[in-house]
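K.L.:
what shape does this take:
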Amino acid sequence: MSRPNDDLKPVPRHIAMIMDGNGRWAKERGLPRTEGHRMGAETVRRVVECCSEIGVEFLTLYAFSSENWKRPKREVEALMKLLEIFLRGELELMMKQNVRLQAIGRLHDLPQSCQDELHRCIETTSQNTGLTLILALSYGGREEIVDGVKSLLRSVESGHLDKAMIDAEVFSKHLYTRYYPDPDLLIRTSGEMRLSNFLLWQVSYTEFYITEKLWPDFSKEDLKTAIRAFHQRHRRFGGV
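P.N.:
Below is the predicted model:
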């Protein structure tokens, strides 16, 4: 007899998500954008719980882009406060669910209080062996590639790397994501058909799934639907 979620196996090892639609969700309901972000944080909890339950190894969430700093100051401040609240509130649950927290991006650009809370959660969950939850914060794909080039140049200039040895694999080891596999599946909510500067190097052979659902409305069943669609794809990685 089949068990629940058997049709999801094999589960994608790494899922990346562009969490779009918080502001639109709030506008449709006559609510402030901050309320959309607050409800979006509830969706994060659902998605993390579902990924833990079905055995996903890595989940990368595009939480705050490098371009998001251009938003109105009050909205940015509210988002940073929400991040702190989320980290404090979810730490106990992450420990119960055996979730290991990580983060990528120009983290030094975050307010110090956010950096402190983030590092505390990363340290506290560092020995957990279940889902690795990666928050992309103050993150941009182009910025990551630029930072990777600078890191590569430092290695060459210091004599630790022969420039003749540089290839795609070596370059990948100088990116923020060097400790993680490339995503198998990228999910974007709200129906937009663009990457928005997210994981530009890493998604070269990632399968995309776009849903019209706005992020606050995205459910566990929506995630499972995306995984089932992923199983219908034939991944050739450039072969026949």
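K.L.:
okay, CA-based contacts and neighbour counts for the rest of this
P.N.:
OK.
K.L.:
which other residues reach the top helix by length along the chain?
P.N.:
For the chain, the longest helix by residue count, based on DSSP state H, is helix 73-96. Helix 73-96 has contacts (Cα atoms under 8 Å, 6 or more residues apart in numbering) with 33-34, 37-38, 41, 68-69, 100, 110-111, 113-114, 117-118, 121, 125, 128.
K.L.:
quick check: buried residues in it?
P.N.:
Across helix 73-96, burial judged by 16 or more other Cα atoms under 10 Å covers 75-76, 79-80, 82-84, 86-87, 91, 94-95.
K.L.:
please apply the same query to stretch 152-168.
P.N.:
Leu152.
K.L.:
and for stretch 221-236?
P.N.:
Applying 16+ other Cα under 10 Å to stretch 221-236 flags 223-224, 226-227, 230 as buried.
K.L.:
of these, just say which sits nearest to Arg45.
P.N.:
Leu223 (12.8 Å; Cα to Cα).
K.L.:
contact partners for the closest one?
P.N.:
So Leu223 contacts Val47 (Cα under 8 Å, 6+ apart).
K.L.:
next up, identify which helix or strand it is on.
P.N.:
Element membership of Leu223, judged by DSSP states H and E, is helix 220-230.
K.L.:
Leu61 falls within a strand, correct?
P.N.:
Yes - assessed with DSSP: H, G, I helix; E, B strand; the rest coil, Leu61 lies in a strand.
K.L.:
following up with a second sequence; could you model it the same way so I can compare the two?
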Amino acid sequence: MKSVDPSHVACILDGNGRWAEARGLMRRDGHSHGADPARRIIETADDMGLEWLSMYVFSTENWARPAVEITVIMQAIERFIDVNLENWHRRGIRIRYLGQPHDLVPLSLRSAMARSAALTASNTGMTVTVALNHGGHSDIAHAVRSIVAAGVPAGQITERTLAAHLPYPDMPPVDLLIRTSGEMRLSGFLLWQMAYAELVFLPDLWPDMTSEKFRDAIETYRHRSRRFGKVAAR
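P.N.:
From the prediction side, this is the model:
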């Protein structure tokens, strides 16, 4: 049947480095230009009444990038939090972070993350989950370790059991994934929650992402037929 509006939209913010290179800049210079589109998309999603928005900003594999670029990314994320936190709080947005703890994440960024999560924890509007040092395989491994630690007998482990032991058990399945830069893969993002997501791959690099393109992706989703393995009604 035709889809209604999505409840949970996930975005992979891809193409900052290539955007900079195309303009004769250093790759690392592109990351600061990704802040405005991220702010616009959060506000647009909130204005549209979305309940959940997840944004992939740094994967577990991204540690293989040059150290200078990683430093710039971390600094850009910290500035992004500091500049936008009060506005998010006024809007009633809840901010959460998904990813494995890592000592290489600067202490100042970890502090900004903790401060923003604490300030907005009781907000009842849209939940924005920022995936930083995240990998879907790591999340599933985390859930398995948690199940083992809880002593759940093997015969009692179901899909519901595993979902309940993920880092955020209350996170619903992803309805729509939007990835910029023309790449057509998940890159390990929310693998459990992405099982039946509709996928929209945009040719635009992330710094060129606009509210209109986000709304267009939502409109594309509305015209998809979501069957979840069932035969389409005739």
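K.L.:
put together a markdown table for the buried residues of stretch 221-236 of structure 1, with distance to Gly239 of structure 1 on each row.
P.N.:
Formatted as a markdown table, these follow (distance: Cα to Cα, whole Å):
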| residue | distance to Gly239 of structure 1 |
| --- | --- |
| Leu223 | 28 |
| Lys224 | 28 |
| Ala226 | 24 |
| Ile227 | 23 |
| Phe230 | 18 |
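K.L.:
please enumerate the helices of structure 1.
P.N.:
Under DSSP H, structure 1 gives helices at 22-28, 33-54, 73-96, 112-124, 141-157, 168-172, 220-230.
K.L.:
among the ones you listed, which is nearest Leu200 of structure 1?
P.N.:
That would be helix 141-157 among the helices of structure 1, by Cα to Cα, at 5.2 Å.
K.L.:
Leu186 of structure 2 versus the most centrally placed residue in structure 2, what's the distance?
P.N.:
Central residue of structure 2 (Cα atoms, centre = their mean): Met55, 2.2 Å from the mean position. Met55 of structure 2 sits 12 Å away from Leu186 of structure 2, going by Cα to Cα, to the nearest Å.
K.L.:
nearest residue to Leu110 of structure 1 in space, please, no chain neighbours.
P.N.:
Ser138 (7.2 Å; Cα to Cα, 6 or more residues apart in numbering).
K.L.:
what about the residue mapped onto that neighbour from structure 2, how many neighbours?
P.N.:
Per TM-score structural alignment, the equivalent position to Ser138 of structure 1 in structure 2 is Asn133. Neighbourhood size, Asn133 of structure 2 [other Cα atoms under 10 Å]: 21.
K.L.:
hmm, Asn133 of structure 2 is touching Ser59, no?
P.N.:
Yes - Asn133 of structure 2 lies in contact with Ser59 (Cα atoms under 8 Å); the separation is 4.7 Å.
K.L.:
what is in contact with the two at once?
P.N.:
Counting by Cα under 8 Å, 6+ apart, Asn133 of structure 2 and Ser59 have no contacts in common.
K.L.:
distance of the counterpart of Gly182 of structure 2 in structure 1 from Arg24 of structure 1?
P.N.:
Under the alignment (TM-score structural alignment), Gly182 of structure 2 pairs with Gly191 of structure 1. In this view, Gly191 of structure 1 and Arg24 of structure 1 are 12 Å apart by Cα to Cα.
K.L.:
which residues sit in contact with Gly55 of structure 1?
P.N.:
So Gly55 of structure 1 contacts 11, 131 (Cα under 8 Å, 6+ apart).
K.L.:
mind checking what Ser211 of structure 2 lines up with in structure 1?
P.N.:
Per TM-score structural alignment, Ser211 of structure 2 is aligned with Lys220.
K.L.:
what's the local residue count around its match?
P.N.:
16.
K.L.:
touching, it and Val44? I think so.
P.N.:
No - counting by Cα under 8 Å, Lys220 of structure 1 sits too far from Val44 to count as a contact (10.3 Å).
K.L.:
any idea how far stretch 225-236 of structure 1 is from the chain center?
P.N.:
Chain-centre distance of stretch 225-236 of structure 1: 19 Å, with Cα atoms, centre = their mean, to the nearest Å.
K.L.:
can you check stretch 81-94 of structure 2 too?
P.N.:
Centroid displacement of stretch 81-94 of structure 2 relative to its chain, using Cα atoms, centre = their mean, is 17 Å.
K.L.:
equivalent range in structure 1 for that stretch?
P.N.:
Going by TM-score structural alignment: stretch 81-94 of structure 2 matches residues 87-100.
K.L.:
re the thing from before, in TSV: the buried residues of helix 73-96 of structure 1, plus distance to Ser172 of structure 1.
P.N.:
As requested, the buried residues of helix 73-96 of structure 1 are arranged in TSV below (distance: Cα to Cα, whole Å):
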residue	distance to Ser172 of structure 1
Glu75	34
Val76	31
Leu79	30
Met80	29
Leu82	32
Leu83	28
Glu84	30
Phe86	30
Leu87	29
Leu91	30
Met94	28
Met95	30
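K.L.:
got the contact list for the counterpart of Ser52 of structure 1 in structure 2?
P.N.:
Counting by TM-score structural alignment, Ser52 of structure 1 lines up with Asp46 in structure 2. By Cα under 8 Å, 6+ apart, the contact set of Asp46 of structure 2 is Met126.
K.L.:
what does Gln115 of structure 1 give?
P.N.:
Gln115 of structure 1 touches 107-108, counting by Cα under 8 Å, 6+ apart.
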